Structure formats: C-alpha cells, structure tokens
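S.K.: this is a predicted model, with the sequence first.
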Amino acid sequence: MTSLSDLPIRDDLRGQEPYGAPQLDVPVALNTNENPYPPSERLVKAIGEAAAGVAAGLNRYPDRDATALREDLAAFLNADTPGAGLTVRHVWAANGSNEIIQQILQAFGGPGRTALGFEPSYSMHPIITRVTATTWVNAHRDADFGIDPDGAVAAIEEHRPDVVFLTSPNNPTGTALPPQVIEAVLAAAPGMVVVDEAYAEFRREGTPSALTLLPGNPRLIVTRTMSKAFAMAGTRLGYLAADPAVIDALLLVRLPYHLSAVTQAVARAAVAHGDELLATVELLRRERDDLVAWLRREGLTVADSDANFVLFGTFPDRRRVWQGLLDRGVLIREVGPPEWLRVSVGTPEEMAAFRTALKEIL
C-alpha cells in the first residue's frame, strides 16, 4: 500500500502529526474544554425549526457573506462590551475560530512572513502558521505564564513579525492578559495583532475584553467562538471583530459560500437564545474556583484561571497520572509544559468523579 511518505507532499509537512485531542468513549470526558451543559429542549426545538426553515432552499447557495448572522454577532458583542460600537462591517464569521485564524494568516502571513506568539499557548496557532507557509517564532511566557510587556516589545522589535498572537484567557494555562500588555504589543507591532478570546465569557469580573481597544487600532483583531461558553461546539462557528478594512482583506481569501445555510441558521438561533446558553457560565466559574482551591489544598501547583479549565501539576511522570485517571474513567488532557496536566471544568458530578480518581492516584 502507498504510505504518506510515498506522496509528493510539501517538505515542511513531512513528519508532522495531525492535531487533535484523544476521542475516547469514557464516562467522564474533561479534555476538550467543552461546556458540559447541553441545550435545553426549548433551544433544541428552536434549532430544529431554524434548520428546517432553510432546508427547502438547500438547492441554492447560502448568503455568501453571512450578513444576518454577522449583524446578530455584532449586537451580542456590543452587549458584552458596552461602547464597542460594532456593526456588521466590523464582524466576520467562519467555521470555528480555527478557520478564522487560517484566513487571517492567509491574508497577512504567508511565504517570507512571520507570526509570533507566546508559548505555552493554543497549539493551533503555530500549526496553522506553518500550514500557511508562515514562519513561527515563539517568544515564550514568564514562569507564572504571564507576558512581560517589556519582554514582549523586545521580541517584537527583534523579529518584526507580520502577525502577533495573544491569547486571553490563555489556553492551556487559563491566564488572562491585562490591557497594558495588549496596548504595549499594539504600539510595538509592525503588523497585525490577534487577541484570541475563545474563553472570554469565563473571565473573572473586572477583566476587560480587548474589544475595548478596537477604536483607533485598525491592526487589532479580536477572535471569539461559539464552541465554549455558548455550548455550541458542534456548530463550528467562530467569529472576529476588527476594523472594516480587515474584513475586506479576509474577503480576498475566504472560500465562496464557506458557511453553510444550516450553520448560519443554527448559529443565529443560538445567539437569539444567548441568555439561556450563557446562564451556565457563572456555574462553571464557581466550579472552576472551587476546583482550583481543592487542588491547592491537595498540595498541587495550579495556574490562576480565567477560563473553563485548570492547569495543574507538577508531576515528574504526568503520563502515569493521566493514564491512572483514564483507567478510572476520567479523561483529561496531556498538554502544555511537560510536568503539567489540564482538566476541563464539568458538571458537579463530573468534578466529583475527577477528585475521587485523582485522590486515589495521589
């Protein structure tokens, strides 16, 4: 049989492994940062009606620019961050935030260009960077997983990247960035600055969104997703807010009709029921803070988290701990620095199972 090595793929892709967390059938899955609370029967009905409403027209292409959905998302972001003043011209949507990131790199990266990030961070940033033939530079985070603004500026001045990635709250550490760091990066960066806010809805009270910095910063892009707080991971809908000129740039690289009519309809139904979907956020915040306190009482080191997951350690052999949990029916994630593990925040019952299993291993 022909193997991958026999095919004439790009040299820079040889030896690479596909991205993806393990998909295992376990009683307690806490490894992909999903919202554990499914849609209510009322929302399931609304989504079904929305899909049925477009089904009769599936022989036609969908709205190529997803205008109505973008209007809904702009309204949601304006409510989330009063004063943002966003319109449909400031918002773009795609199949998950990963396609958003890919489109940004297709427009502003590419051969001969550089993207810079601060690892440990979202592992898809360097992966998509390399796939788009853009050079990746890791500027590293501090020991507490924060970013020193002076160090960030020095790295930017040294490498002059075309795209800078900031993640707040950061995955896998949960760390949120103060606005001063983002402002320092914006002032120093010669190209685009992308603030990945996939977990923004989980941030603690008083932690501002980078959306507040959009006015007057046409090179700033703030990305969001409906996969986490919105509990719509299966919808595959990511979006961004930026200056209208950025949207014009992304139109040059987006595939025609990239968002299906069904995706647009389902996402609009979810946004319309946003209050219901986001009602679980406060539950998950409290569960997260309780988990952090419990892990620390158990003598473990835990990163401060503004997300719906917690990074904890340190373990000389983290694989043994990960496997021990899996043997007890609990799946978490081996990700981040070598001696650390990440657990998503689940329901109270799921977190009780995690605590019981971890105590047995410890």
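M.R.: Alright, I've got the coordinates.
S.K.: C-alpha from now on. contacts and neighbour counts both.
M.R.: Noted.
S.K.: at which residues are the strands of this structure located?
M.R.: Assigned by DSSP state E, the chain shows strands spanning 28-29, 91-94, 114-117, 135-138, 163-167, 192-196, 220-225, 238-242, 301-302, 309-313, 330-331, 340-344.
S.K.: can you give me the distance of the spatially most central residue of the chain to residue 350?
M.R.: The chain has residue 198 as the residue nearest its centroid, 3.5 Å off, counting by C-alpha atoms, centre = their mean. Here the criterion is C-alpha to C-alpha, to the nearest Å. By it, residue 198 lies 23 Å from residue 350.
S.K.: still on that earlier bit, dump the strands of the chain to CSV, plus mean neighbour count.
M.R.: What follows is the strands of the chain, written out as CSV (neighbours: other C-alpha atoms under 10 Å):
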stretch, mean neighbour count
strand 28-29, 22
strand 91-94, 26
strand 114-117, 25
strand 135-138, 18
strand 163-167, 25
strand 192-196, 24
strand 220-225, 25
strand 238-242, 25
strand 301-302, 19
strand 309-313, 24
strand 330-331, 25
strand 340-344, 25
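S.K.: check it against this one:
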Amino acid sequence: MGAVTVSLGDLPLRDELRGMKPYGAPQAPLPVALNVNENTHRVPDDVAEDILDGIAVALREVNRYPDREFTALREAFADYLGHGLTSDNIWAANGSNEVLQHVFQAFGGPGRVGFSYAPTYSMYSLLARGTGTGWVDGERAADFTLTAESAVEQVRAVSPDIVLLCSPNNPTGTPLGLDVVEAVYDATDAIVIVDEAYAEFAPHDAPSALTLLEGRPRLAVSRTMSKAFAFAGARVGYLAADPAFIDALRLVRLPYHLSALTQAAALAALQHSEEMLRMVDDIVLQRDRISATLEALGYQPSESWSNFVLFGGVDDPASTWQQLYDRGVLIRDIGLPGSLRVSAGTEEETTAFLDALASIGETA
C-alpha cells in the first residue's frame, strides 16, 4: 500500500489555528548563543551535586505517581518569595508557559478575550488562541513605556477577561510601575496576571507586584526558575495568588502534571537560592556593559531591567543578524523595525558579541 502524503491544510484543524506558526527561535550550534534570554551560566557544581542526589532519591520511587499537590515544592516557593505567602498561595507547572496556559484554560476560552500591551511576549497570544480565547493587542509609547492613564483607557475600551502585564517587559526589558498594575486591576473585572519572569534582574529596591496580592483575588504574579536560577532545561514555573485562584487552576491541570524528578530538582535548587542568585549580579553587570557599549557604538539600547538588551538604530537588522551569525554569535531578530535583541551572557560571551558587532562597523 503506497504512502499518502497530506499537508496541515488537509487536516480538520480548528479555524483559528489555520495560518498560525508555532512558537520558536533559531537553534544553532554556534559558540555564542545569546538569542533566547537564557542564563548562560552553568549551575554551580555543588548545587548540581545536590540536585543529582535529590533526583536519585526520587528515582527510587519513580514507579509511583508523584505528590499531585507538590506540597513541599509549594512550601519552598512560598518561603523563597516571602511577603507572608504560604503554600496555599502557590501554583507551579512545567515552565511559566504552562502556568499561563492553566490560567487561560480556567478563565479564558470561547467567547472570552485576552489582552496585553504590544510589543510584549509573543506566547501570550499563542496561548490565547490555543485555548480558543480571543486576543486583542494594545499598544505602548514609542519608548515602550506604559502609563496608568494609557493602560486604563485601553483596557476599558476592550473589556477583556484576562489582562497580562509583563514586568519587566519581554522583548523590550522595560520596567512597569505598580501604579499601572493597580490602575488596571481597579478599572476592570478581568483576571490580571503580572508576569515577573525577569524580576530578579530588576534593581534590588524595585517593588514586586507580590506586594499587591492581599485583597485582590483576581490578581496573580507569575515567575519562573528558567532565568535567574539557570533552570531553563528543567522547565519549572510558578505563580502566586489568592488560594481561591489556585483552586481554579486545579480544575484544568493534568493529573500529576509535575513529575517527581522535576519536583526534586527544583527543591534542591531552591535550597541554594542565595548561591544561584549570585549569578544574577554578574549578568546584570554584563547587561549594563552591553548597553553602555552599544550606545558608544552608535546604537540605541532601550532601558532594561531584564537579562537582555533590545537595541535600535540598526539599519538592516537581517544583515546585521547574519553577519553576527557568520562570526559565531547568535542573537534575536524579533521583528521590530530597526532593532535586534541580545541576551547578557558570561563576560567572555558578552565580549565576543561586542567585538563581533564592532567589527561589522554598522551604526545608526
């Protein structure tokens, strides 16, 4: 019997998924990969050893289902976050993307609308469409900032069911004032999610939206271990909210969605949080070095409270990206006119990027 070849268009795909492209970024075996906002520092050896020990213990009982409520991990996240939170305030999943997917499954769906202020994290709209939720993009000022007045005006015009506020914003690195969060929450009956995936890279005295949770049952703050904890490959994200909000997420999670091995690895890493977070100071140093050097080279770096820098003033982003690629450096063309984005890596990786960019000789 001969094989029959079909295309995606031949399958009975949901109408709202037709023409969409899956999320992704170039993966290439280049010496310097600074394109997906990873923490490029390796997990310290002593931490890695403890993680391996924890996994080894969990492996002995891997024939049994894991703790469905991942109780110990929720307690550890609550201790790490502070602010009077308890395990009842915590949810976790396989990366913050799955956490946000649970939010869309619980509070979105057909006939409901998600909303954020573009440019922002591109997965938000994909998660919305993947759950049958409508999506509307708002806008930011030319410098990517967002005022409370503008945010409220836009959210009232849309009346969404879910609002996502990325703070600091991806892909721009822009900080977001808590006054914006408060104003948006008060102006709508929507679920409001503050995505603080890069919160640890903000100034130490910058307040977190965690301080706003009390008395706001529709507010949640999402975090991840991928960035500050150098845990991108482990896929662990988490969220803090009112206990009733957490109960809503239980309704849509898959059974035993966090494996015993994932729970063990995350617990071990959290026990070394101070050591892991020392890497953040090194990354911030390189981020600020990148911004200063880009400006000296004639580019226009945006203010960043994250582990990456978006820079404008690029005459031909595609050509510049390719020339860096040819020099063994991978960064990200996110589609913003005249702009490229680079992650802050180790000192050696940062030097390689800056030297390669300087050798191109392109300025605004």
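M.R.: Cool, got the structure. What you are looking at is a predicted structure, and each value in this text was computed from that prediction instead of being measured.
S.K.: contacting residues around the residue nearest to residue 227 of structure 2 when sequence neighbours are not counted?
M.R.: Spatially, and ignoring its direct neighbours in sequence, residue 227 of structure 2 is nearest to residue 39 (5.4 Å; C-alpha to C-alpha, 6 or more residues apart in numbering). Contact partners of residue 39 of structure 2, counting by C-alpha atoms under 8 Å, 6 or more residues apart in numbering, are 226-232, 307, 345.
S.K.: among those, which one lies nearest to residue 335 of structure 2?
M.R.: Using C-alpha to C-alpha, residue 307 comes nearest to residue 335 of structure 2 of these, at 19.2 Å.
S.K.: for that closest one, grab the count of nearby residues.
M.R.: Residue 307 of structure 2 has 28 neighbours, counted by other C-alpha atoms under 10 Å.
S.K.: contact partners for it?
M.R.: Here residue 307 of structure 2 is in contact with 37, 39, 173, 198, 201, 283-284, 287, 343-344 (criterion: C-alpha under 8 Å, 6+ apart).
S.K.: report the two of those separated the most.
M.R.: Distance extremes for the contacts of residue 307 of structure 2: the farthest pair is 39 and 173 at 15.2 Å, using C-alpha to C-alpha.
S.K.: return the distance of the closest residue in space to residue 130 of structure 2 that isn't next to it in sequence relative to residue 9 of structure 2.
M.R.: Using C-alpha to C-alpha, 6+ apart and skipping the chain neighbours, the partner closest in space to residue 130 of structure 2 is residue 17 (7.4 Å). According to C-alpha to C-alpha, residue 17 of structure 2 stands 11 Å off from residue 9 of structure 2.
S.K.: cool, residue 279 of structure 2 as well?
M.R.: In terms of C-alpha to C-alpha, residue 279 of structure 2 sits 46 Å off from residue 9 of structure 2.
S.K.: these two - which one has more neighbours?
M.R.: Comparing residue 279 of structure 2 with residue 9 by other C-alpha under 10 Å, the one with more neighbours is residue 279, at 20 against 9.
S.K.: didn't that one look like it was pressed against residue 42?
M.R.: No. Using C-alpha atoms under 8 Å, residue 279 of structure 2 is not in contact with residue 42, being 9.5 Å away.
S.K.: counterpart of residue 15 of structure 1 in structure 2?
M.R.: Structural alignment (TM-score structural alignment) places residue 15 of structure 1 against residue 19 in structure 2.
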